[in-house]
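Novice: Output the structure for:
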Amino acid sequence: MTAILSASELMSELAGPRPPVLLDIRWQLGGPDQRPAYEAGHIPGAVYVDLDRELAGPAGSGGRHPLPEPEAFGAVMRRAGVSAGAPVVVYDGGLGWAAARAWWLLRWTGHAEVRVLDGGLAAWTAAGGAVSADAVSPAEGDFKPTPGGLGLLDADGAAALAREGVLLDARAGERYRGEVEPIDRVGGHIPGAVSAPTTENVGPDGRFLPGAELRARFAGLGVTAEGGGRPVGVYCGSGVSGAHEVLALEVAGVAAALYAGSWSEWSSDPDRPVATGPLPR
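Specialist: From the prediction side, this is the model:
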């Protein structure tokens, strides 16, 4: 199963014999709750899931968006109608970051049939897809999380991967270089990490570049899809846009681990080293 699907493909599947469960993960970094936007219009049948409250644990020493407890996450997914043997499609407003966070969590906790709507709700409406303001009350699902389906790094693991493999920093280049830091304690990057803004994995419409173009991009950063390549990891500010880069790597045919605590966790400890400037070290 591919990791993404187009709006037209989703329309066909929704009309078919095995329609997927739909999750609406609209989210705005530092912005207002997106539930009112969901209630005003969503893909028919989609259930709203709140990233800050349901796809993350409480902010603290583990970062701004630490992983939720698996059982708490499982309860949220069951309430949303997710079952182990049924396909799931997640979408957001179009940026893709929030949907990728839900995709990553479901894959990490063992769901094998989850995909992201490429281009999100904007792509759906551009393709002529209908939206609905109707309330959605799904039947309870049976999904039970089993963590370990995707690679996960802690701070020590990220530091080691930066030395022994390829650790990609999915944030904007100016934050990587330490020129600005609007959120966290200090600017810069994990020593040895390579700058790879996830915004460069998509076109102007927010849809992922073709797999061949993504493979070429990552190859230029030292990542190869062929066997025998060095292990790959990704981090970002708090584990959201980094999940989007893991998804881009999946589209390119590369498996990558996520450092979920990311820079918000790394930089919170003044004893951890920080590199600045355009070079990894």
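
Novice: switch to C-alpha atoms for all contacts and neighbour counts from now on
Specialist: Noted.

Novice: Just list what the helix or strand V90 falls within packs against, helices and strands only.
Specialist: Per DSSP states H and E, V90 falls inside strand 88-91. Based on contacts counted as 3 or more CA pairs under 8 Å, 6 or more residues apart in numbering; DSSP states H and E, the elements that strand 88-91 packs against are strand 21-24, helix 97-108, strand 114-117.

Novice: Please generate a structure for the following sequence too, so the two can be compared:
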Amino acid sequence: MTSPLIAVDELAGRLEEVTVLDVRYRLGGPPGPEEFAAGHVPGASYVDLGAALAGPPGAGGRHPLPAPDVFVAAMRAAGVCNDRPVVVYDDWSGNAAARCWWLLRHHGHRDVRVLDGAWPAWRAAGLPVEQGAPAPAAEPGGFTGEPGAMPVVDVATVRDAGVLVDARAPERYRGEVEPVDPVAGHIPGAVNLPSSANLGPDGRFRPVAELAEAYAAVGATAGADVAVYCGSGVTAAHDVLALEVAGVAAALYPGSWSEWVADPDRPVETS
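Specialist: Here you go, the predicted structure:
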């Protein structure tokens, strides 16, 4: 199996062969378009997480999945084609990039990879940087994806998972703090493995054996029925990506905690 990750040196040697998507986004951070304009991987197209990778917030959570036609149109505008490899990067430890990776895979694209180490790794390697404001790709892509290729659970089925992983920070999982959503705690029965634990000190994903060991410790092994959630369905995709690196298939709960607590009758655990 080809790894869903790509190293900066490999990407640097394949820029003419792939479509590169810049999905820089950080909650409360600098605006992605401005960061893109200041410098980006040569030839990259900018993709806005809020407009293209999520639907309007509401009862389905803060970052529900985008309507398929909206997502497909955004990918076409960014130059994505069905038969051309795609590489996605951000400056948020791969969290936004993982969301785009998951959506493209979910919509049937078979060759999507995330830049390991994200934008900081590209800069640290001293590789070329291009400047300029976001604009549609010179050649619109012919992407024709439809959703359904990646496993998904919803609010009615999420607790049926054999192993339910909560990708948020441990203090949020335990209900000690909740900086974003109106209720603290976690879905009953969930185990915690924060997305930040997927990375080493250098900002790159940990080796396959280390990831496999960490997830096996909470029961997430190959063949197990695994589902992942977070606060709004974005960083959970980072755990799904890490699990795929480790050889474990996992379903995403897109609504995540923000959808779960929208109904006060749904149970909550703190511990």
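
Novice: Drop the TM-score for these two in here.
Specialist: Remark: TM-score between the superposed chains equals 0.96 [TM-score structural alignment, normalised by the length of the second structure]; 268 aligned residues with a CA RMSD of 1.1 Å.

Novice: ok so, going back, right, so of the helices and strands packed on strand 88-91 of the first structure, which gets closest to R230 of the first structure?
Specialist: Comparison of those against R230 of the first structure by CA to CA identifies helix 97-108 as nearest, at 21.1 Å.

Novice: looking at the second structure, where would I find the counterpart of the strand holding V90 of the first structure?
Specialist: Taken onto the second structure by TM-score structural alignment, strand 88-91 of the first structure occupies residues 86-89 there.

Novice: Check what contacts that stretch and list those residues.
Specialist: Contacts of stretch 86-89 of the second structure from elsewhere in the structure, counted by CA atoms under 8 Å, 6 or more residues apart in numbering, are 6, 18-24, 80, 96-98, 100-101, 111-115, 118-119.

Novice: how big's the offset between the strand holding V90 of the first structure and the second structure?
Specialist: Per the superposition on the second structure, strand 88-91 of the first structure and its aligned residues are separated by 0.3 Å on average (mean CA distance after the TM-score superposition for the first structure).

Novice: Quick check: the counterpart of V47 of the first structure in the second structure vs V88 of the second structure, distance?
Specialist: Under the alignment defined by TM-score structural alignment, V47 of the first structure corresponds to S45 in the second structure. To V88 of the second structure, S45 of the second structure is 10 Å away according to CA to CA, to the nearest Å.

Novice: shared neighbours of those two, anything?
Specialist: Joint contacts of S45 of the second structure and V88 (CA under 8 Å, 6+ apart) are 20-22.

Novice: Of those residues, which is the nearest to A149 of the second structure?
Specialist: When these are compared for distance to A149 of the second structure, the smallest value, 20.6 Å, is given by L21; criterion: CA to CA.

Novice: isn't that closest one right up against R76?
Specialist: No - shown here, L21 of the second structure and R76 do not form a contact pair, counting by CA atoms under 8 Å, at 11.5 Å.

Novice: how about the strands in the stretch 151-281 of the first structure?
Specialist: Listed in chain order, the strands found in the stretch 151-281 of the first structure under DSSP state E, counting those that start in this stretch are 152-153, 166-169, 194-195, 232-235, 257-259.

Novice: Mind putting those into TSV with mean neighbour count and distance to L221 of the first structure?
Specialist: Written out in TSV, the entries for the strands of the stretch 151-281 of the first structure read as follows (neighbours: other CA atoms under 10 Å; distance: least, CA to CA, whole Å):
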stretch	mean neighbour count	distance to L221 of the first structure
strand 152-153	18	20
strand 166-169	29	8
strand 194-195	22	7
strand 232-235	28	11
strand 257-259	25	16
